[in-house]
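Peer 1: dropping a prediction and its sequence here:
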Amino acid sequence: MSPTLNPEIVGQAENAHEAVLARALAPTGITKQQWIALALAVTAPLGADGLARRLAGALRSADPAHRHLGGLVAAGLLTAEHSVTPAGQELFARVRAETGQVIARAYAGIPAEDLQTAAHVLELVTGRLDAVA
């Protein structure tokens, strides 16, 4: 009998994904929260205020968003206006490629329908939990 989706399984999957990211980020000196900020800046440029709001939502906290963004500015990965610098683009591409290879191998052979179902269920659960929080 296959296990049913539950918080333990979700947590284990999240921890496994985070370990891959942590290994890729270790030599860069940026944190997971800064990585999330950089990824948002690269994939959905929103300007300084929009990026801070989106990051606060992604981190589920308003307080540290500006601190994490400031760290990326200090590291030369974002401009003062929170646009991505060439160094930020290069770092993003390098980390995304490294983690992408590992994740692709982990997901290889899983039917697309199963991945779509898993994504749908996780989106539903996240939305319901967000509504409660």
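Peer 2: Alright, I've got the coordinates.

Peer 1: please count neighbours and contacts with C-alpha atoms only from this point.
Peer 2: Fine.

Peer 1: so the residue most central in space within the chain is in which element?
Peer 2: Geometric centre of the chain, nearest residue: Ile36, 4.4 Å, by CA atoms, centre = their mean. According to DSSP states H and E, Ile36 maps onto helix 32-43.

Peer 1: and His120, how many neighbours?
Peer 2: Per other CA atoms under 10 Å, the neighbour tally for His120 reads 12.

Peer 1: one more to weigh against that first structure:
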Amino acid sequence: MTTTTQLVGPRVIALAHYAGRAILETVLTRHGVTFQQSVTLRLAAVAEGPVGREELVDGVTGALKVEATEAHGVVDELIAARLLAQGEASGVRITDAGRRLHDRTSGETAPITARIYDGIPAEDLAVAGRVLSLITERADAELAALTK
């Protein structure tokens, strides 16, 4: 495989994002899950126990850049599908079915991700991580300024 060196910019970042997202959505579709549901389920899966509904919604809005009402809707979909459960005072927690689904989809995408990243030097990944984190931070600040 040959690659051409391109400067990182919006197009290169978008192409990489959408290529990876297409892979994930292909796997998710086989399991009847949307991308938004997957992001929400992951946040509940990595939490150390129940998480407050507002905290979960904040995580979804921060990750997906959607309105809180949309994130609440996704949480409601996952509760209706019995992948999440809403406790009285304990917050939202992932159910056993939700955990199995998260583990299955993660297990299916992990080897694909490994193949994609295979052979990329750790130093290059570290630089890319720093640059993309800085771009994300700056873009988040610009979005916050636009939505004030």
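Peer 2: In hand now; what should we look at? This is a predicted model, so every value here is computed, not measured.

Peer 1: ok so, going back, the helix holding Ile36 of the first structure vs the second structure, mean deviation?
Peer 2: For helix 32-43 of the first structure, the mean distance to aligned residues of the second structure following superposition is 0.5 Å (mean CA distance after the TM-score superposition for the first structure).

Peer 1: hey, where'd the strands end up in the first structure?
Peer 2: Read by DSSP state E, the first structure holds no strands at all.

Peer 1: counterpart of Arg23 of the first structure in the second structure?
Peer 2: In the second structure, the residue equivalent to Arg23 of the first structure is Thr26, according to TM-score structural alignment.

Peer 1: about what we covered before: which residues touch the residue nearest to the centre of the first structure?
Peer 2: Contacts of Ile36 of the first structure were listed using CA atoms under 8 Å, 6 or more residues apart in numbering, and they are Leu55, Ala58.

Peer 1: which residue lines up with it in the second structure?
Peer 2: Applying TM-score structural alignment, one finds that Ile36 of the first structure aligns to Val39 in the second structure.

Peer 1: returning to what we had before: give me the number of residues near the match of Arg23 of the first structure?
Peer 2: With other CA under 10 Å as criterion, Thr26 of the second structure counts 14.

Peer 1: sorry, back to before: distance check, the residue nearest to the centre of the first structure against Leu59 of the first structure.
Peer 2: 8 Å (CA to CA, to the nearest Å).

Peer 1: same check, this time on Ala80 of the first structure
Peer 2: Applying CA to CA to Ala80 of the first structure and Leu59 of the first structure gives a distance of 21 Å.

Peer 1: what does Ala119 of the first structure give?
Peer 2: Ala119 of the first structure is 20 Å from Leu59 of the first structure, where distance means CA to CA.

Peer 1: so where in the first structure does stretch 101-116 of the second structure end up aligned?
Peer 2: Counting by TM-score structural alignment, stretch 101-116 of the second structure lines up with residues 91-106 of the first structure.

Peer 1: which parts of the matching stretch are buried?
Peer 2: Neighbour counts using 16 or more other CA atoms under 10 Å place Leu91, Phe92, Val95, Glu98, Thr99 of stretch 91-106 of the first structure among the buried residues.

Peer 1: fine by me, we can end here.
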